[in-house]
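Undergrad: Return atomic coordinates for the entry below.
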Amino acid sequence: MFLTSLTAADDLDRAVVVGDDALSRAELVDRAGRFAAGIPDDGPVAVHATASIDTVVAITGAILAGVPVVPVPPDAGPAERGHVLRDSGATAWAGERPDGPEVAALPSVRPGSTAVAPREIDPERTAMLLYTSGTTGAPKGAQLSGRAIAAGLDGLFEVWDWTPDDTVAHGLPLFHVHGLILGVLGSLRRGSRVVHTVKPQPARYAAADATMYFGVPTVWNRVVGEPDAARALGKARLLVSGSAPLPASLFEQIAGLTGQAPVERYGMTETMITLSARASGERRAGWVGLPVPGAETRLLPAGDGETGTVPDDGETVGRLEVRGPMLFGGYLDRPEANAECWAGDGWFRTGDLAVRDPGGFHRIVGRESTDLIKSGGYRIGSGEIEAVLLDHPSVAEVAVVGRPDPDLGQRIVAYVVGDGSGAAGSGQELIDHVAGQLSWHKRPREVVFVDALPRNPMGKVQKKLLGS
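TA: Next up is the predicted model:
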């Protein structure tokens, strides 16, 4: 059982705070134990993962009972929720019951009158089933064992100098790796306090009085938009950004207002966190650092049919593969997907494109399926071009793609949603902006201004629809 600190003799008052609700460590163990007593079988247990103490209790209780837990987004629609419940084989539902026959068929889970003691659990057994966003079809269930979760968290304890004396604060969803496993389970395993602000608002972050803050770029953008709140975070020792690329200008704004550069890191649902800048090491805008303890990476040529590895020159783009004890055990009942994502000898194909410098620092430059552009003999990741364009004050949103070109093979085209100021002019200013920040061959050859970017129901840009 990877939440070993929960059974420690010393208690911590207000160990878990979610909004206005708080539990000591002893109270959490008691409530989670009573919840576990009401689980009818070996699960899995689906949890309506709202930002609440009840969610923390239910997930902790299932873990203590050795029953796999399936966090379900509270805003999931009937089709998505029904798929997750059917695919996971969940036998019980915890939390508010949404309308729908697929939910009504599940037995209720109610706390027992007497708490049960934590069970001896096979560390290789699936502890958590997290569903991917489903950008290439229906969401897939990634199976994370207790051993994998423990390995991933222990690596972060080391690289972030995370101690039981820390207080972690964030307002991220409790159905993803970032908010749930890192923010809550990481704190419980390490023995530190966690404060969930319910909503990731700057004022709530500032009032948390934490030593470590977790956020995504959208959150950090809101924080720097309220300078007083941002300066209040300067008392913390670590500001962590992940889940999406952090624009360089935002990196500099955070550093300027708080007095410290943020730590950027990289991971996936399937891999936990495999790359991160160190708390006591270099923090470089746009770079996600070095492998965490136990993790390995390799970059393979992005071209079809090519073999070997790419040079560590900080420029050559390669397909990122990772391996280590924190990786998941495969997708539930998806043999074809598993065969496709595993490269053999423990290597997992992330689907991401990256570059690595001579010191081992990594920079993510896009997704292989949509973001690799082959132009003039160069392999270019559109993500790094998008990051530079987003640093321009007149750009609100952007998507960069490759379009067929008789001379270059593909020409780089940027689809831009402006901020309404009209400052970008004809687009030449944006082309020059990229050329001044990146290699000349990475500049867009064309800028197309659009009112909006096409997105799927999950909010992700559908690049294949651009220009159609």
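Undergrad: contacts, neighbours, all on C-alpha from now
TA: Fine.
Undergrad: Isn't Ala354 up against Ala302?
TA: No. Between Ala354 and Ala302 there is no contact under C-alpha atoms under 8 Å: 9.9 Å.
Undergrad: who has more neighbours, these two?
TA: Neighbours were tallied for Ala354 and for Ala302 using other C-alpha atoms under 10 Å; the higher tally belongs to Ala354 (29 against 22).
Undergrad: Find the nearest non-adjacent residue to that one, please.
TA: Ile364 (4.3 Å; C-alpha to C-alpha, 6 or more residues apart in numbering).
Undergrad: In a strand, that neighbour, correct?
TA: Yes. Under DSSP: H, G, I helix; E, B strand; the rest coil, Ile364 sits within a strand.
Undergrad: and Gln428, how many neighbours?
TA: If we define neighbours as other C-alpha under 10 Å, then Gln428 has 14 of them.
Undergrad: List the contacts of it.
TA: Val447 (C-alpha atoms under 8 Å, 6 or more residues apart in numbering).
Undergrad: List the contacts of Ile364.
TA: So Ile364 contacts Pro245, Trp287, Val288, Asp352, Leu353, Ala354, Val355, Gly383, Glu384 (C-alpha under 8 Å, 6+ apart).
Undergrad: Okay, and the nearest residue to Thr4 once chain neighbours are set aside sits in which element?
TA: Distances taken as C-alpha to C-alpha, 6+ apart put Arg189 closest to Thr4, at 6.1 Å, once the chain neighbours are dropped. Using DSSP states H and E, Arg189 maps to helix 186-190.
Undergrad: and this one, so I can compare the two:
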Amino acid sequence: MTATRCGSLDRVSLLPALTGTFGDAPDAVRLGDHATDFAGLAETAAALSRRIGGAKTAAVVATSTLETVTAVLAGLHAHVPVVPIPPDAGPGERDHILRDSGADVLLNATTAPAGVEAVPPGQTDRAPWTEPQTARTALILYTSGTTGRPKGVPITGDAIAACLDGLADAWDWTSDDRLVHALPLYHVHGLVLGVLGALRTGSRLHHTGKPSPDLLAAAQGSLYFAVPTVWHRVAAAPEAARALGTARLLVSGSAALPAGVFTAIEKLSGQAPVERYGMTETLITVATRADGQRQPGAVGIPIKGVETRVDGNGALEVRGNTVFAGYLGRPDATAAAFTGDGWFRTGDIATIDDDGVHRIVGRASTDLIKTGGYRVGAGEIEDALLSHPAVHEAAVVGRPDDDLGQRIVAYVVADTVATETLVQHVATALSAHKRPREVVFVEALPRNAMGKIQKHRL
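TA: Below you'll find the model as predicted:
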């Protein structure tokens, strides 16, 4: 096959693989044991879109299945913003997202709260596919709740196209590639890059279901996406790591890749991984190029259409085609997120060398924890802990962890209560991956004169 690349920032066709631009194959899109061709996926999604036409917003229970991909595409086809919800979200987290987004349809579900229509999976009808309008809001993704409840981030098709075209240029990503990953389908990494990226570039997609090193190796991809936790496990499985030596590019993202894992993957597979950087609000803005220098801790240079700078305190700011316009229904938060001249404040501390190579060296606050590839907000977990009747005070921090990158540690002032009770309380209220891995009971939390908790003293 001759490699084909989608034209840069093609506003006419957001997902050209669904219109036959790149040809087709019976297993063009595979998730676990289930596969379909591009044409079948497009026609099934178009049929499902008839069920949700006229809806304000369509939420999707984002399991790692073909049904989720179909549901997301149905929303895009119907010009209805799609809100992915983690399948393990607790009732509080799910209900907040449904209310805040104004969702009136919940796809991939058999039950839903009052006022929301549940549409179960299992769509089998077919209908003609037409491309969505890229200027519209395509997705509403939710932040990690760093300082309270998660905020909605509307993302347009134009921003998605800009991000994916920038990465296709940086990574020489084409229709000749076979993309393999096992990422969750409710955030930028797994959904935008890992699904819509394949449908924009025409690369074949194989989602292995579970992030098992053996399954990833057996998929025989040319392009791999994974989070540092998965790369750590691949490095600990030498046979699987060596099998990835036939791949063209190994990409790590969602958190910093430890230098030891970088070195181990390079030694076993014969090639160094590349890293990239982004946020929900900006999509991916910085990436190590396939033909660039690969260094541990370096996340690369800005993709096409993106500019970066650091302020006087070393905090990274970005602007460009991938950056969102503002939080859903949160004008105050939006105003605080941008500088007076229109740059988005990432909150991350970065360095930029003379060649433009970026390194993310820290967080402007201690309230964002990167664990197992997830960005988890300390504030959301603290709110969940405080909802337990035995807990009086709570502070959550991230601590270094060889496997997870950071593990979630909760310091609590509480009446007599078992550690496991609090862990399960959080896992039930929120998503399971947001539960504390350690609970430390203290008599009081350290505070300054203004009453603010001093987390650096914990």
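Undergrad: Mind checking the TM-score on these two?
TA: Once superposed, the chains reach a TM-score of 0.78 (TM-score structural alignment, normalised by the length of structure 2), with 379 aligned residues with a C-alpha RMSD of 2.6 Å.
Undergrad: if we can go back for a sec, quick one, which of the contacts of Ile364 of structure 1 are buried?
TA: Buried residues within the contacts of Ile364 of structure 1, counting neighbours by 16 or more other C-alpha atoms under 10 Å: Pro245, Trp287, Val288, Asp352, Leu353, Ala354, Val355, Gly383, Glu384.
Undergrad: Would you convert the contacts of Ile364 of structure 1 into TSV that also reports secondary structure and distance to Val216 of structure 1?
TA: Output for these, formatted as TSV (DSSP: H, G, I helix; E, B strand; the rest coil; distance: C-alpha to C-alpha, whole Å):
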residue	secondary structure	distance to Val216 of structure 1
Pro245	coil	9
Trp287	coil	15
Val288	coil	14
Asp352	strand	18
Leu353	strand	20
Ala354	strand	20
Val355	strand	22
Gly383	helix	16
Glu384	helix	17
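Undergrad: Map the residue nearest to Ala354 of structure 1 onto structure 2.
TA: By TM-score structural alignment, Ile364 of structure 1 lines up with Ile360 in structure 2.
Undergrad: State the distance from that match to Thr263 of structure 2.
TA: 19 Å (C-alpha to C-alpha, to the nearest Å).
Undergrad: Can you name the residues that contact Thr50 of structure 1?
TA: So Thr50 of structure 1 contacts Pro73, Pro74, Pro173, Leu174 (C-alpha under 8 Å, 6+ apart).
Undergrad: how near is the aligned residue in structure 2 for the second one to Phe441 of structure 2?
TA: Read that as Pro74 of structure 1. By TM-score structural alignment, Pro74 of structure 1 lines up with Pro87 in structure 2. Distance, Pro87 of structure 2 to Phe441 of structure 2, using C-alpha to C-alpha: 31 Å.
Undergrad: And for Gly75 of structure 2?
TA: 46 Å.
Undergrad: quick one, which of those two is more surrounded?
TA: For Gly75 of structure 2 versus Phe441, neighbours defined as other C-alpha under 10 Å are more numerous around Gly75 (30 against 16).
Undergrad: Wait, the more buried one touches Pro81, no?
TA: Yes. Taking contacts as C-alpha under 8 Å, Gly75 of structure 2 lies within contact range of Pro81: 6.3 Å.
Undergrad: Return every residue with contacts to both of these two.
TA: By C-alpha under 8 Å, 6+ apart, the residues touching both Gly75 of structure 2 and Pro81 are Ala58, Ala138.
Undergrad: follow-up on the earlier one: quick one: contacts for the residue nearest to Thr4 of structure 1?
TA: Arg189 of structure 1 sits in contact with Phe2, Leu3, Thr4, Ser5, Leu6, where contact means C-alpha under 8 Å, 6+ apart.
Undergrad: Trace it over to structure 2, please.
TA: So, by TM-score structural alignment, Arg189 of structure 1 is matched to Arg200.
Undergrad: I'd like the distance between that match and Ala217 of structure 2.
TA: Counting by C-alpha to C-alpha, the gap from Arg200 of structure 2 to Ala217 of structure 2 is 24 Å.
Undergrad: what do you get for His207 of structure 2?
TA: Relative to Ala217 of structure 2, and taking C-alpha to C-alpha, His207 of structure 2 is found at 12 Å.
Undergrad: ok, the two, which is more surrounded?
TA: His207 (28 against 22).
Undergrad: pretty sure that one is touching Leu185, no?
TA: No. Contact criterion C-alpha under 8 Å: His207 of structure 2 and Leu185 do not qualify, at 10.1 Å.
Undergrad: Structure 1: which residue goes with Ser269 of structure 2?
TA: In structure 1, Ser269 of structure 2 lands on Thr258 (TM-score structural alignment).
Undergrad: Spatially nearest residue to that match, not counting backbone neighbours?
TA: Nearest one to Thr258 of structure 1, counting by C-alpha to C-alpha, 6+ apart, is Gly234 at 4.1 Å.
Undergrad: Correct me if wrong, but that neighbour is in a helix.
TA: Yes. Applying three-state DSSP, one finds Gly234 of structure 1 inside a helix.
Undergrad: Please enumerate residues in contact with stretch 3-18 of structure 1?
TA: By C-alpha under 8 Å, 6+ apart, stretch 3-18 of structure 1 touches 22-26, 29, 51-53, 64, 185, 188-198.
Undergrad: what does stretch 23-37 of structure 1 give?
TA: 6-7, 11-17, 57-58, 60-62, 64-65, 109-118.
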